[in-house]
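**Q** got a structure for you, letters missing:
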């Protein structure tokens, strides 16, 4: 069956997680597809062989040159807007889409009714919130999946045989940058903190790309009432051009006002999707239904609940979905108690914003931190956490930056600086943390840094921490 892509010359920028499926889908729709890729390694060559067997042209080691005759570019989300390929496309009037934009435009192409999207972005907490949302939607009996920057690929979700009632969609700032026509049923921005500024160029540009998620929302723009960053998530809602009748719905860890969800006496409550919201509130769940019940995770649960309620989900399904949800590994995960001390793995806290939330969850902490700072500074983080710190154990290539911030803002906190970057350093770090800790304390791995100086990824770092803790208790 002919489509708008039949006979169209489309360049796919980048192989990998999004590029290969995009090339296959476009080829299947009758497009003339050329894939360009910066790298020319063994993996890229294997992918090229697979695509060339289908009739797709692949150019390895040349991701900057615009192929002659290109009418559309579909790019991997991580490719920077400043890349020469996109400069040439702009000069030639060639539109650039990301895989999210492609998926959005392919909805309903097979004649099925397109599933609405409930979309989530933010600097931290996106994956957990989308997984919570999917769990709630499933508890309501809806056919759904967690998709996008997580789980099932969006292209597979919109072109596969599985039919969905609604999709829970995680979107990164990169993906939103390249998705100009996306219009979600409802969307949430969880928080904003400086991140990926080398890609976006400025905090303002980063926030603007996050704010794209609200454009054209139909029912609800869910925002963080407690956010103090500027621009705030509420500022992004105010700037968005939404459909008539779309509402601004806040979530807060405090008592909610009308059109908000919040917390009252250990309960998650809704004053947004109830009759007479000036006077009434609906109990959704208990704080103890959220795993783990750390403040930032309760905020995630409220955001997920807000999106689900915007879709008409019952309060009982919100409760049941939260109870059924199990967080991914390495996200503020309790590993063990040893001699009255709790050991918690939050290796996923790879930036200062995530680590700030993690540190706020505990009263007395021996903090294991360090790795690749990615240009981050730590003064504000240390200032906010100083009163909670029993001690700190520092590892990794950029640990000196954290040590210096501790010296400036928490000089009374004992610091162990481990001058090693081998993977075995984690065992020593845990042993040193045990020496500093007292019964009732929490030894918290919340590195505030990336892991690649010592480990393959944050998963391996978290696994090393958990193994070291198990050796303590052996």
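**A** Cool, the structure landed. The model shown is predicted, which means the values in this text are computed figures rather than measured ones. Numbering: from 1, shown residues only.
**Q** going forward, measure contacts and count neighbours with C-alpha atoms only.
**A** OK.
**Q** okay, now residue 28: neighbour count?
**A** Counted with other C-alpha atoms under 10 Å, residues neighbouring residue 28 total 14.
**Q** any idea how far residue 158 is from it?
**A** Applying C-alpha to C-alpha, to the nearest Å, the value for residue 28 to residue 158 is 14 Å.
**Q** Likewise for residue 348?
**A** 29 Å.
**Q** Residue 334: which element?
**A** strand 333-338 (DSSP states H and E).
**Q** likewise residue 23?
**A** helix 19-28.
**Q** just checking, what packs against that helix?
**A** strand 9-13, strand 32-37, helix 42-52 (3 or more C-alpha pairs under 8 Å, 6 or more residues apart in numbering; DSSP states H and E).
**Q** Tell me where the stretch 251-400 of the chain has strands.
**A** Taking DSSP state E, counting those that start in this stretch to define them, one finds strands in the stretch 251-400 of the chain at 260-264, 267-270, 282-286, 333-338, 341-345, 365-369, 389-394.
**Q** Among the ones you listed, which comes closest to residue 419?
**A** strand 389-394 (8.6 Å; C-alpha to C-alpha).
**Q** Check which residues of that closest one are buried.
**A** Neighbour-count burial for strand 389-394, with 16 or more other C-alpha atoms under 10 Å as criterion, is recorded at 389, 390, 391, 392, 393, 394.
**Q** List the residues that contact the third one.
**A** With contact set as C-alpha atoms under 8 Å, 6 or more residues apart in numbering, residue 391 has these partners: 365, 366, 367, 413, 414, 415, 433, 436, 437.
**Q** mind listing what the residue positioned nearest the centre of the chain touches?
**A** What sits nearest the mean C-alpha location of the chain, by C-alpha atoms, centre = their mean, is residue 126, with 3.5 Å. By C-alpha under 8 Å, 6+ apart, residue 126 lies in contact with 120, 170, 171, 190.
**Q** Restricted to strands, list the residues you listed.
**A** 120, 170 (DSSP state E).
**Q** can the contacts of residue 126 go into JSON lines with extra columns for distance to residue 144 and neighbour count?
**A** JSON lines is the format used below for the contacts of residue 126 (distance: C-alpha to C-alpha, whole Å; neighbours: other C-alpha atoms under 10 Å):
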{"residue": "120", "distance to residue 144": "15", "neighbour count": "30"}
{"residue": "170", "distance to residue 144": "13", "neighbour count": "27"}
{"residue": "171", "distance to residue 144": "16", "neighbour count": "23"}
{"residue": "190", "distance to residue 144": "21", "neighbour count": "26"}
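**Q** Return the closest of the contacts of residue 126 with respect to residue 41.
**A** Set against residue 41, the nearest of the contacts of residue 126 by C-alpha to C-alpha is residue 171 (28.3 Å).
**Q** picking that back up, would you mind getting the angle between the helix holding residue 23 and strand 9-13?
**A** Computed by axes from the mean of the first three to the mean of the last three C-alpha atoms, to 10 degrees, the angle separating helix 19-28 from strand 9-13 equals 170 degrees.
**Q** Included below, for side-by-side comparison, is a second structure:
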């Protein structure tokens, strides 16, 4: 594309729109940024971009500026927005920031190892980056993980950074707007209903996730316990010779990675996968060794092995990896009761994985349901529940599911949204718990009804636990 002749409309500011607008101005394009909101943060970002020569229109994200030849959108903007309807009517293409990054890659740019899925993406990508680093490769974890893939591509293009390979987390939103993406190898970790209000249906959500496999060169990694991920592999058009590689928590079949007697074993990238397996690491090398996190480690290992990483680097990388806050993180043990923060469990699939790791559990749940239903989650968890404490805007949906499928489990419901609500929830959970139990914050809902984000919710939980420990004579351990 001749960027100096391009008039690009960037839809949305924030962590995607600002780098996109900055990059496009650097390429010489005429840039107009449109944004739905007009608040203090948006005005500060608009002032920064205006200094670079971009026009910014705050409070009007619906109108397509005249003479637009390309729209580059922030991933969260849904396809039904009037701006995109106007673009379609005018024959103007719409790219996401990932599509822009992909098209701006220079010759010889680092290949991408990409990860998507309903849950576990960030952990898996960070594990993958740790393994690649342990192999001596120059890499970075980028994408939906909070580090712009566009920034990484431009740094490489401009000679400011040199990478051997990039570990890339991609959301369903980003994949929707990335039609030409073709990566070295990719993994879909799992599929469960999420963001259906954005995609419109589970079928559309799955189809967008499946875009990550299109054109894969070496490996399409899927979850053997989740047939929907394998179906996405079957539907993908890939490069000749690309292989389907499964991962499982059981013993691996040929072309799979799995677990045998506490060992992470590879029967996919070995000389004789029909008769032998390669030891990669031990389950105890995974932090924490909860089942769903072991699955994340296997997916990361599969992608690394597809890139030619030796077995020892898998072990060293997993040992070096440390989980981010608010992901099944033990806060304290007080009176023989463990308190675990999994505030990142913002949907039912993530909450079920977390609940499966503990027994018995006093469960703290609730928030914004995002259109989710909770019957399957409650049915799966019912036998583990000592009690439940509910809070948040859509707590009634969980309460009703508990009444249908776990009527004997004690439920405490908090009808408050003030700053002391989490402390009250922790006190109520402590009253229900017995020594040997786990009090688990795994809300199965988004946090924005009561908190800025899931991180703030997790910090409130940790603070309440520490306060509880101090009140009982010590901070716990």
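**A** Thanks, I have it. Just so you know, these numbers come straight off a predicted model, no measurement behind them.
**Q** Tell me how the two chains score on TM-score.
**A** Remark: TM-score between the superposed chains equals 0.97 [TM-score structural alignment, normalised by the length of structure 1]; 466 aligned residues with a C-alpha RMSD of 1.1 Å.
**Q** ok, the buried residues of strand 389-394 of structure 1 vs residue 71 of structure 1, which is closest?
**A** Nearest to residue 71 of structure 1 among those is residue 394, at 51.4 Å by C-alpha to C-alpha.
**Q** Give me the helices and strands touching the strand holding residue 334 of structure 1, please.
**A** Counting by 3+ C-alpha pairs under 8 Å, 6+ apart, strand 333-338 of structure 1 packs on strand 341-345, helix 458-473.
**Q** separation between the counterpart of residue 49 of structure 1 in structure 2 and residue 33 of structure 2?
**A** Under the alignment (TM-score structural alignment), residue 49 of structure 1 maps onto residue 47 of structure 2. With distances taken as C-alpha to C-alpha, residue 47 of structure 2 is found 12 Å from residue 33 of structure 2.
**Q** Looking at those two now, which is surrounded by more residues?
**A** Using other C-alpha under 10 Å as the criterion, residue 47 of structure 2 and residue 33 rank with residue 33 on top: 28 against 14.
**Q** ok, that one - contacts?
**A** Applying C-alpha under 8 Å, 6+ apart, the residues near residue 33 of structure 2 are 9, 10, 11, 12, 13, 21, 54, 55, 56, 57.
**Q** In JSON lines, list the residues you listed along with neighbour count.
**A** JSON lines is the format used below for the contacts of residue 33 of structure 2 (neighbours: other C-alpha atoms under 10 Å):
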{"residue": "9", "neighbour count": "27"}
{"residue": "10", "neighbour count": "29"}
{"residue": "11", "neighbour count": "30"}
{"residue": "12", "neighbour count": "27"}
{"residue": "13", "neighbour count": "26"}
{"residue": "21", "neighbour count": "30"}
{"residue": "54", "neighbour count": "22"}
{"residue": "55", "neighbour count": "18"}
{"residue": "56", "neighbour count": "24"}
{"residue": "57", "neighbour count": "19"}
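**Q** Strands of the stretch 51-200 of structure 1, start to end?
**A** Using DSSP E, counting those that start in this stretch, the strands of the stretch 51-200 of structure 1 run over 57-60, 72-75, 96-98, 117-121, 146-148, 167-170, 186-189.
**Q** Quickly compare those and say which is most buried.
**A** Neighbour counts (mean count of other C-alpha atoms under 10 Å) averaged over each of the strands of the stretch 51-200 of structure 1 peak at strand 186-189, with a mean of 30.
**Q** just checking, what packs against that one?
**A** strand 117-121, strand 220-224, helix 295-310.
**Q** Distance from the first one to the middle of the chain?
**A** Read that as strand 117-121 of structure 1. Offset of strand 117-121 of structure 1 from its chain centre (C-alpha atoms, centre = their mean, to the nearest Å): 11 Å.
**Q** Relative to structure 2, what is the average displacement of that strand?
**A** Averaged over the aligned pairs, strand 117-121 of structure 1 sits 0.2 Å from structure 2 after superposition, using mean C-alpha distance after the TM-score superposition for structure 1.
**Q** now the second one
**A** For strand 220-224 of structure 1, the mean distance from the matching residues in structure 2 following superposition reads 0.2 Å, by mean C-alpha distance after the TM-score superposition for structure 1.
**Q** Over in structure 2, find the residue span that strand aligns onto.
**A** Going by TM-score structural alignment, strand 220-224 of structure 1 sits over residues 219-223 in structure 2.
**Q** The first one too?
**A** Residues 112-116 of structure 2 are matched to strand 117-121 of structure 1 when aligned by TM-score structural alignment.
**Q** picking up where we left off before, now the angle between helix 458-473 and the strand holding residue 334 of structure 1, please.
**A** Between strand 333-338 of structure 1 and helix 458-473, the angle comes out at 10 degrees (the same axes, to 10 degrees).
**Q** quick one, helices of the stretch 351-477 of structure 2?
**A** 375-381, 395-405, 421-432, 454-471 (DSSP state H, counting those that start in this stretch).
**Q** Mind putting these into a markdown table with mean neighbour count?
**A** Listed next are the helices of the stretch 351-477 of structure 2 as a markdown table, based on neighbours: other C-alpha under 10 Å:
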| stretch | mean neighbour count |
| --- | --- |
| helix 375-381 | 18 |
| helix 395-405 | 18 |
| helix 421-432 | 21 |
| helix 454-471 | 20 |
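**Q** And the ones you listed: which comes nearest residue 327 of structure 2?
**A** Closest to residue 327 of structure 2 of the helices of the stretch 351-477 of structure 2, according to C-alpha to C-alpha: helix 454-471, at 9.1 Å.
**Q** what does that closest one rub up against?
**A** Here helix 454-471 of structure 2 has contacts from 325-326, 331-332, 334, 339, 341-344, 346, 422-423, 426-427, 441, 446-448, 451, 475-476, using C-alpha under 8 Å, 6+ apart.
**Q** burial measure for the corresponding residue of structure 1 for residue 136 of structure 2, as a count.
**A** Aligned by TM-score structural alignment, residue 136 of structure 2 pairs with residue 141 of structure 1. Residue 141 of structure 1: 11 surrounding residues under other C-alpha under 10 Å.
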